[in-house]
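**Student:** Provide a 3D model corresponding to the input given below.
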Amino acid sequence: MGISLQKGQKISLEKEAGSSLTRIIMGLGWDAAQSGKGGFLGGLFGGGGNDSIDLDASCLLFDDLGNLVDTVWFRQLTSRDGSIHHTGDNRTGEGEGDDEQIKVDLTAVPANVKSLVFTVNNYTGQDFSQVANAYCRILNGVNNTEIARYDLSCQGNHSAMIMAKVYRHNGEWKMHAIGEVGQGRTFEELLPQIKPHL
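**Tutor:** Just a heads-up that it's a prediction; the model follows:
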């Protein structure tokens, strides 16, 4: 069982995994929030009902100067070097388990990449309070054990989150749980907010 991440927490992924970590998976899952109670929220978003919710996971690759060198998201499912792969865009949150996954082969991430920043954006624009059971998590990609998890549904009236940074430090991969909420339908709108964390 993984640890529940707290904002600002730093963990050694290798210590949590119990061994040298070679592959990780960022998983994102959610269900559309029930808005069948009538009332204010349903009216705001045009007639209530179970409007589709499309959360998107992205992985941003930065060099040691903080320059964005590549991006893995629904418009580019594999990094140019092939080390990071997105399983595809889920636009409804239907189904069990992770709705989207980004798989990272840490042994193949290019040497000039110092940090990977994982973000979640609500492409359909609703805030997280309307998204039921939303979470993002990091898994050991070798045995699929959960290393760490973040609950998104209690994040309130925000439509995006900078989840975590996975970065090289003294030859091992570590993770900084950022947990900073923001606004934006795609990762580009979060870039000014990400820069101070690099």
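**Student:** For the rest of this, base every contact and every neighbour count on C-alpha atoms.
**Tutor:** OK.
**Student:** which element is Gln101 on?
**Tutor:** Per DSSP states H and E, Gln101 falls inside strand 100-105.
**Student:** this one as well, want them side by side:
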Amino acid sequence: MAVSLRKGESVSLTKAAGDNGLSRVRMGLGWDVIKKRGLFGGNKEQSVDLDASCLLFDAGGTLLDQVWFRQLRSKDGAVQHTGDNLTGAGDGDDESIVVDLTALPPVVQSLVFVVNSFTGQNFSQIQNAVCRLVDERGGRELARYELSGSGSHTAQVMTKVTRGGDGWEMTAIGTPASGRTFNDLLPTIAQHL
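**Tutor:** The predicted structure follows:
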């Protein structure tokens, strides 16, 4: 069962994962192509290219590394993007980013997960768009955001995972933004570090 958080609320991922602690998380992003009725009947499909990104920050809020469609692996190898889906075709998660929390160097204090519409459609147009954070070990959903119908924005800062004394803590952000890549979101992200 997913942890239901409102914007700004936090949950300890150590407690959420049980006594063994959380070691691997996956951000999953899924969506469908846009289906439009044609002028003379029939349906026409429009591809949508959403992108999942994970940004790695130090304690001072300096961007250390990023994993996105142009860099599928972090420099330390602890964060891996499974590949860029350009259309939204298919079932389940269309893009995923897997993070081995135990392999992250101590300098990495925060991970921020974001979603962008590279092709520019906004979330009022995109069908069945969902992003979620999953415990990779057990497959349990830790957090879920329904993006479809959420507004005319083209991006969202999803969540922040922060290193603490007792392990990792997740904070729901859910802030709408606009931009085609994570670079466009950096000013919005800075407000949450």
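**Student:** picking that back up, what's the strand holding Gln101 of the first structure aligned against in the second structure?
**Tutor:** Using TM-score structural alignment, strand 100-105 of the first structure lines up with residues 95-100 of the second structure.
**Student:** can you check stretch 69-77 of the first structure too?
**Tutor:** Going by TM-score structural alignment: stretch 69-77 of the first structure matches residues 64-72.
**Student:** Just say helix, strand or coil for Leu22 of the second structure.
**Tutor:** coil (DSSP: H, G, I helix; E, B strand; the rest coil).
**Student:** Lys195 of the first structure now?
**Tutor:** Of the three states, Lys195 of the first structure takes helix under three-state DSSP.
**Student:** Relative to Leu77 of the first structure, how far out is it?
**Tutor:** To Leu77 of the first structure, Lys195 of the first structure is 23 Å away according to CA to CA, to the nearest Å.
**Student:** These two: which has the busier surroundings?
**Tutor:** Taking other CA atoms under 10 Å, Lys195 of the first structure and Leu77 do not tie; Leu77 has more neighbours (19 against 12).
**Student:** mind listing what's buried in the match of stretch 69-77 of the first structure?
**Tutor:** Using 16 or more other CA atoms under 10 Å as the test for burial, stretch 64-72 of the second structure gives Asp65, Gln66, Val67, Trp68, Phe69, Leu72.
**Student:** could you give the angle of the helix or strand containing Val25 of the second structure to strand 95-100?
**Tutor:** Assigned by DSSP H and E, Val25 of the second structure belongs to strand 24-32. Calculated by axes from the mean of the first three to the mean of the last three CA atoms, to 10 degrees, strand 24-32 of the second structure forms an angle of 180 degrees with strand 95-100.
**Student:** need the contact list for Arg137 of the first structure.
**Tutor:** Arg137 of the first structure sits next to Met26, Gly27, Leu28, Glu146, Ile147, Ala148, Arg149, Tyr150 when contact means CA atoms under 8 Å, 6 or more residues apart in numbering.
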